[in-house]
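*Asks:* A structural model of the following input is requested.
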Amino acid sequence: MTTTHEFWLAGRRASGEAAFEVRHPHDDSLVAKVSVPTDAQVEEAVAAAAAAVPVFAATPAHQRAGALDHVARRLAERTEEIARLITAENGKPIKWARGEVGRAVSVFRWAAEEARRTNGETLRLDTDPGGTGRYAIVRRFPRGAVLGIAPFNFPLNLVAHKVAPAIAVGAPIILKPAPATPLSALVLGEILAETDLPAGSWSVLPVENAKMPALVQDTRLPVISFTGSDKVGYQIMDSVPRKHVTLELGGNAAAVVLADWNSEADLDWAAGRIALFANYQGGQSCISVQRVIADASVYDRLVEKVVAKVGAQVTGDPSDEATDVGPLVDRKAAERVESWVEDAVAKGAKVLTGGSRDGAAYAPTVLAELPADAILATAEVFGPVLSLHRVEGTEEAFAAVNDSAFGLQAGVFTHDVQTAFRAHRELEVGGVVIGDAPSYRADQMPYGGVKDSGVGREGVRYAMDDFTFEKVLVLTGLDL
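*Replies:* You can find the predicted model right below:
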């Protein structure tokens, strides 16, 4: 008999009147049932969060930092348990799931450190005659309660990137995990319940997507942090123009291999990193490699290496230690990827490896000669598919990167420091990675995009800034 998991309402366990199933993407087996909060329970959670705003903001830094330290420590202690839960609900290979738990540990550790060292700044105002005897103290205060809406692809770490910064600044948060992958967030709730955070400062509500608009519109939640599709993200932003909305949306990340990256060792490294990060997480990462843009002088050698290394990716049961690429989150997602590849082939693309589906799994796939009118040329595939593109020179390569509605991150394989700075200046993305794939992310660095890839930044301190506003205190009559 499968136990129904309770949710977390204002810091305590609760259950609703209905439940939904969570199934394993690999074999569709039943993993768990999850209780769904009623409308009355959602209202209770929102009211509790609103009431907690002044209380939580006034908590001392050591209390918030101590709670964050506790979460980091307990996540580390429960790594294997939580990693296997991630694999069961998400289909992520176990080795990547363990890495995700490790990253979440770091996020909470960073948040604890930032909570302790966030001191504001001071300004002397007597730089002009009218400011004689005046001194300013600038501190940041929470904008109010946060609605955090998390996606399925990193069901723990992207939850951490919403919860940890909110706790660090003393902003109550209502977390809505993705319906496909709520279990990691519910375990995080277990750990949060072990702390002394104020009642109402956090809730984990696995509400149905149909109920999300009401939460989005609720004026008691003035901050929204959303990670997911660009379509849904901008619908949210457009529907609440007076709220502070941060959006971490999609991409179709490019890896650029320039002419100076031309030794066998160089190309082996680039091909290995491209193959790995086009397919890790089943390609279900916003910064997964989708486009490879290579200078004509290295293109043919690089293609041969990329195809070989993609073909060597081990697919299969995600609980197997050897598996590199597991299933997508569900069969529907794999069928969509399949249809997009079929569209590309029908329009002239060539499949160099892969191109087949088995249930919810899609084989790691490499395409060449992708036509500009194929869906894959412009949309985010969110699957294990990459395309190869030949260009002549750096200018054409950078123009190809920028020829996209998205702009999250790009990787540039070059040894030239001048080219590295040029890439930083010219590429229309939120992050440029030199000498590696675009998929690198350190959880303390600012992370986010431009154009259709979103607004605002994740990365603990940068999210803390988004959740707060500056308030100035001016002292008068001082002998400075």
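*Asks:* for the rest of this, base every contact and every neighbour count on C-alpha atoms.
*Replies:* OK.
*Asks:* and residue 478, how many neighbours?
*Replies:* For residue 478, the neighbour count with other C-alpha atoms under 10 Å is 9.
*Asks:* can you check residue 301 too?
*Replies:* Around residue 301 there are 15 residues (other C-alpha under 10 Å).
*Asks:* three-state assignment of the residue nearest the centre of the chain?
*Replies:* Geometric centre of the chain, nearest residue: residue 158, 4.9 Å, by C-alpha atoms, centre = their mean. With DSSP: H, G, I helix; E, B strand; the rest coil as the basis, residue 158 sits in helix.
*Asks:* relative to residue 377, how far out is it?
*Replies:* Distance of residue 158 to residue 377, computed by C-alpha to C-alpha, to the nearest Å: 27 Å.
*Asks:* ok, now residue 121?
*Replies:* From residue 121 to residue 377 the distance is 47 Å (C-alpha to C-alpha).
*Asks:* buried residues of the helix or strand containing residue 96, list them for me.
*Replies:* According to DSSP states H and E, residue 96 maps onto helix 94-117. Buried residues in helix 94-117, defined by neighbour count with 16 or more other C-alpha atoms under 10 Å: 94-98, 100-116.
*Asks:* residue 236 reaches residue 216, doesn't it?
*Replies:* Yes. Counting by C-alpha atoms under 8 Å, residue 236 does reach residue 216; the two are 7.1 Å apart.
*Asks:* how many residues are close by residue 44?
*Replies:* 15.
*Asks:* surely it is in a helix?
*Replies:* Yes. Counting by three-state DSSP, residue 44 falls inside a helix.
*Asks:* what residues does whatever helix or strand residue 292 lives in touch?
*Replies:* Assessed by DSSP H and E, residue 292 sits inside strand 291-295. Here strand 291-295 makes contact (C-alpha atoms under 8 Å, 6 or more residues apart in numbering) with 252-259, 274, 302, 386-394, 397, 400-401.
*Asks:* equivalent analysis for stretch 9-18, please.
*Replies:* 6-8, 35-38, 41, 44-45, 48-49, 189, 192-193, 199-205.
*Asks:* can I have the buried ones of those residues as a PyMOL selection?
*Replies:* Buried residues within the contacts of stretch 9-18, by 16+ other C-alpha under 10 Å, are selected in PyMOL with:
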select buried, resi 6+7+8+35+36+37+41+45+48+49+189+192+193+199+200+201+202+203+204+205
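*Asks:* what about the contacts of stretch 9-18, which are in helices?
*Replies:* 41, 44, 45, 48, 49, 189, 192 (DSSP state H).
*Asks:* can you redo the residues you listed as CSV with distance to residue 359?
*Replies:* As requested, the ones in helices among the contacts of stretch 9-18 are exported to CSV (distance: C-alpha to C-alpha, whole Å):
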residue, distance to residue 359
41, 37
44, 41
45, 39
48, 43
49, 42
189, 33
192, 37
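*Asks:* who has more neighbours, residue 121 and residue 377?
*Replies:* For residue 121 versus residue 377, neighbours defined as other C-alpha under 10 Å are more numerous around residue 377 (18 against 11).
*Asks:* could you identify the helix or strand that succeeds the host helix or strand of that one?
*Replies:* Residue 377 is part of helix 375-378, with elements assigned from DSSP H and E. Per DSSP H and E, the first helix or strand lying C-terminal to helix 375-378 is strand 385-391.
*Asks:* for the comparison step, fold the sequence that follows:
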Amino acid sequence: MTTTHEFWLAGRRASGDTDFEVRHSYDGSLVGKVAVPTDAQIEEAVAAAAAAAPAFAATPAHVRAAALDHVSKRLAERTEEIARLITAENGKPIKWARGEVGRAVSVFRWAAEEARRTNGETMRLDTDPGGTGRFAVVRRFPKGVVLGIAPFNFPLNLVAHKVAPAIAVGAPIILKPAPATPLSALVLGEILAETDLPAGSWSVLPVPNEKMPALVQDVRLPVISFTGSDKVGYQIMDSVPRKHVTLELGGNAAAVVLADWSSEADLDWAATRIAMFSNYQGGQSCISVQRVIADASVYDALVEKVVAKVRAQVTGDPADDAVDVGPLVDENAAKRVESWVDDAVAKGAKVLTGGTREGAAYAPTVVADLPADAILATAEVFGPVLSLHRVDSTDEAFAAVNDSAFGLQAGVFTHDVQTAFRAHRELEVGGVVIGDAPSYRADQMPYGGVKDSGVGREGVKYAMADFTYEKVLVLTGLDL
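*Replies:* Presented below is the predicted three-dimensional model:
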């Protein structure tokens, strides 16, 4: 008999009146059942968070830092167990799941460090005559309770990017994990329950999506941190214009290979990284390589290498250490990817490899001659599909990158430092990676996009700033 996983209500275990199933996308097996909080329990969690906010904001830094250190340590100790759980509920290959746990370990460690060293700043005000004898202390304080809404593609690490910064600044958080992948977040709840964090400072509620509008609208939750689709994200923002909303949304990430990146070793490296990062996580990453924009002088040689390396990606059971690409999160996701590729082919695109579906798995796919009116050319595929584009100059390459509604990250393969700085200046994205794919993210760096890729930044220190506001204390009558 399958045990129903309880959720975490104001720091304690709780069970609702109903539950739902989590199934493995590779073989359809039952991974677990998860209890659904009732309306009364959701209200209890929100009320507890609002009541806890003043005291939690005043919690000594060492208390918050110690809790964050504990979470980091326990995640590391339970790495294999949690990685297996991520693979089971998400379908990502176990080697990528282990990497995700390792990143979450670092996120909580960095949050502990930031909690200890966030000191604010001081400034003398007697720089003008009217400020004589005056001195200011500027500190940051939480804006209030955070509603964190997490996606399915990184069910632990993107949860960590909401929970850890909130705890670090002393902001209560109500976490809503994705319905497809709630189990990793519930394990994180187990670990948080081992700490001395005050009751009400955190909850993990697997709330059905249809119940979210009321939670989003609740005035006791003034901060919303959402990661997911641009459609849902902007619906949330538009529905609560007076709230502080951070959106980490989609992408259509480009890898640019310029004329100076032309040696055999250069092209091997570019092809290897492009093949890996168009397919890692099954392509279900906002910064997966979706577009390859290559100078005509290197295009043909690069295409040959990219196709070969994509074909070499190992597919199959994600629990196998040798597997590079597992299934998508569910069969509907794979069917959508299939329909987008079929649409591109019907409009004139050529499939160089892949282009087939089996259940929830879609084969690593490379497409050339992609017409501009194909949905694959403009939308985020969120699957293991990349398209190849030939250009005749750096100007044309950078224009092609910017010809997108999205602007999350871009990778530029070049040895020219001037071109690197030009890319940083001209590309309309939140991050530029030189000499590598756009899919690199260090969890301490500011991460986010422009245009339809969202607003605000994650990265522990930057999310902490996002969850807080400056408050000035002016001291008067001082001999400075």
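*Asks:* where does the TM-score land?
*Replies:* Laid over one another, the chains give 1.00 as their TM-score (sequence alignment, normalised by the length of structure 1), with 480 aligned residues with a C-alpha RMSD of 0.2 Å.
*Asks:* average offset between the strand holding residue 292 of structure 1 and structure 2?
*Replies:* Once the two are superposed, strand 291-295 of structure 1 sits an average of 0.2 Å from its aligned residues in structure 2 (mean C-alpha distance after the TM-score superposition for structure 1).
*Asks:* angle of that strand against strand 385-391?
*Replies:* Strand 291-295 of structure 1 runs at 20 degrees relative to strand 385-391, counting by axes from the mean of the first three to the mean of the last three C-alpha atoms, to 10 degrees.
*Asks:* other SSEs contacting the helix or strand following strand 291-295 of structure 1?
*Replies:* For strand 291-295 of structure 1, the succeeding helix or strand toward the C-terminus, using DSSP H and E, is helix 296-311. Contact analysis of helix 296-311 of structure 1 by 3 or more C-alpha pairs under 8 Å, 6 or more residues apart in numbering; DSSP states H and E lists helix 264-279, strand 350-353, strand 365-368, strand 385-391 as its packing neighbours.
*Asks:* buried stuff in helix 296-311 of structure 1?
*Replies:* 296-299, 302-303, 305-311.
*Asks:* so which of those comes closest to residue 231 of structure 1?
*Replies:* Residue 231 of structure 1 lies nearest to residue 310 out of the buried residues of helix 296-311 of structure 1, by C-alpha to C-alpha, at 30.4 Å.
*Asks:* now do the strands in the stretch 301-450 of structure 2.
*Replies:* Per DSSP state E, counting those that start in this stretch, the stretch 301-450 of structure 2 carries strands over the ranges 350-353, 357-358, 361-362, 365-368, 385-391, 406-407, 409-413, 431-434, 450-451.
*Asks:* and of those, who's closest to residue 240 of structure 2?
*Replies:* The nearest among the strands of the stretch 301-450 of structure 2, by C-alpha to C-alpha, is strand 450-451 at 19.4 Å.
*Asks:* how distant is the strand holding residue 292 of structure 1 from the center of its chain?
*Replies:* On the basis of C-alpha atoms, centre = their mean, to the nearest Å, strand 291-295 of structure 1 is displaced by 24 Å from the centre of the chain it belongs to.
*Asks:* one more: stretch 420-430 of structure 2?
*Replies:* Going by C-alpha atoms, centre = their mean, where stretch 420-430 of structure 2 is centred and where its chain is centred differ by 21 Å.
*Asks:* cool, and stretch 70-82 of structure 2?
*Replies:* Centroid separation between stretch 70-82 of structure 2 and its chain, computed with C-alpha atoms, centre = their mean, is 20 Å.
*Asks:* need the contact partners of it.
*Replies:* Stretch 70-82 of structure 2 is contacted from outside by 98, 101-102, 104-109, 184, 187-188, 191-192, 195, using C-alpha under 8 Å, 6+ apart.
*Asks:* how does it look with 10 Å?
*Replies:* 64-69, 85-86, 88, 94, 97-112, 156, 164, 183-184, 187-195 (C-alpha atoms under 10 Å, 6 or more residues apart in numbering).
*Asks:* check contacts around the residue nearest to residue 271 of structure 2 when sequence neighbours are not counted.
*Replies:* In this structure, residue 271 of structure 2 finds its nearest non-sequential neighbour in residue 306, 4.7 Å apart by C-alpha to C-alpha, 6 or more residues apart in numbering. Contact analysis of residue 306 of structure 2 by C-alpha under 10 Å, 6+ apart lists 267-276, 292, 300, 312, 366, 388.
*Asks:* quick one on the thing from earlier: what distance do you get for the residue nearest to the centre of structure 1 to residue 414 of structure 1?
*Replies:* For residue 158 of structure 1 relative to residue 414 of structure 1 (C-alpha to C-alpha), the value is 31 Å.
*Asks:* would you confirm that residue 137 of structure 1 contacts residue 123?
*Replies:* Yes. If you go by C-alpha atoms under 10 Å, residue 137 of structure 1 and residue 123 touch, sitting 6.4 Å apart.
*Asks:* please identify every residue contacting each of those two.
*Replies:* 472, 474.
*Asks:* ok so residue 151 of structure 1 is a helix residue?
*Replies:* No. With three-state DSSP as the criterion, residue 151 of structure 1 is coil rather than part of a helix.
*Asks:* what does it correspond to in structure 2?
*Replies:* The pairwise alignment with structure 2 assigns residue 151 of structure 1 to residue 151, based on sequence alignment.
*Asks:* what's the closest non-adjacent residue to its match?
*Replies:* residue 178 (5.1 Å).
*Asks:* any idea which element the one you found lies in?
*Replies:* Per DSSP H and E, there is no helix or strand for residue 178 of structure 2.
*Asks:* hang on, it packs against residue 212?
*Replies:* No. Counting by C-alpha under 10 Å, residue 178 of structure 2 stays clear of residue 212, with 11.5 Å between them.
*Asks:* between these two, which has more neighbouring residues?
*Replies:* More crowded of residue 178 of structure 2 and residue 212, by other C-alpha under 10 Å: residue 178, with 23 against 14.
*Asks:* sec struct for the aligned residue in structure 2 for residue 88 of structure 1, please.
*Replies:* In structure 2, the residue matched to residue 88 of structure 1 (sequence alignment) is residue 88. Three-state assignment for residue 88 of structure 2 (three-state DSSP): helix.
*Asks:* quick one: the closest residue to residue 88 of structure 2 other than its chain neighbours from residue 151 of structure 2, how far?
*Replies:* Nearest in space to residue 88 of structure 2, with sequence neighbours left out and distances taken as C-alpha to C-alpha, 6+ apart, is residue 24 at 5.3 Å. Separation of residue 24 of structure 2 from residue 151 of structure 2 (C-alpha to C-alpha): 17 Å.
*Asks:* and residue 336 of structure 2, by the same measure?
*Replies:* Noted for residue 336 of structure 2: a distance of 18 Å to residue 151 of structure 2, by C-alpha to C-alpha.
*Asks:* cool, thanks, talk later.
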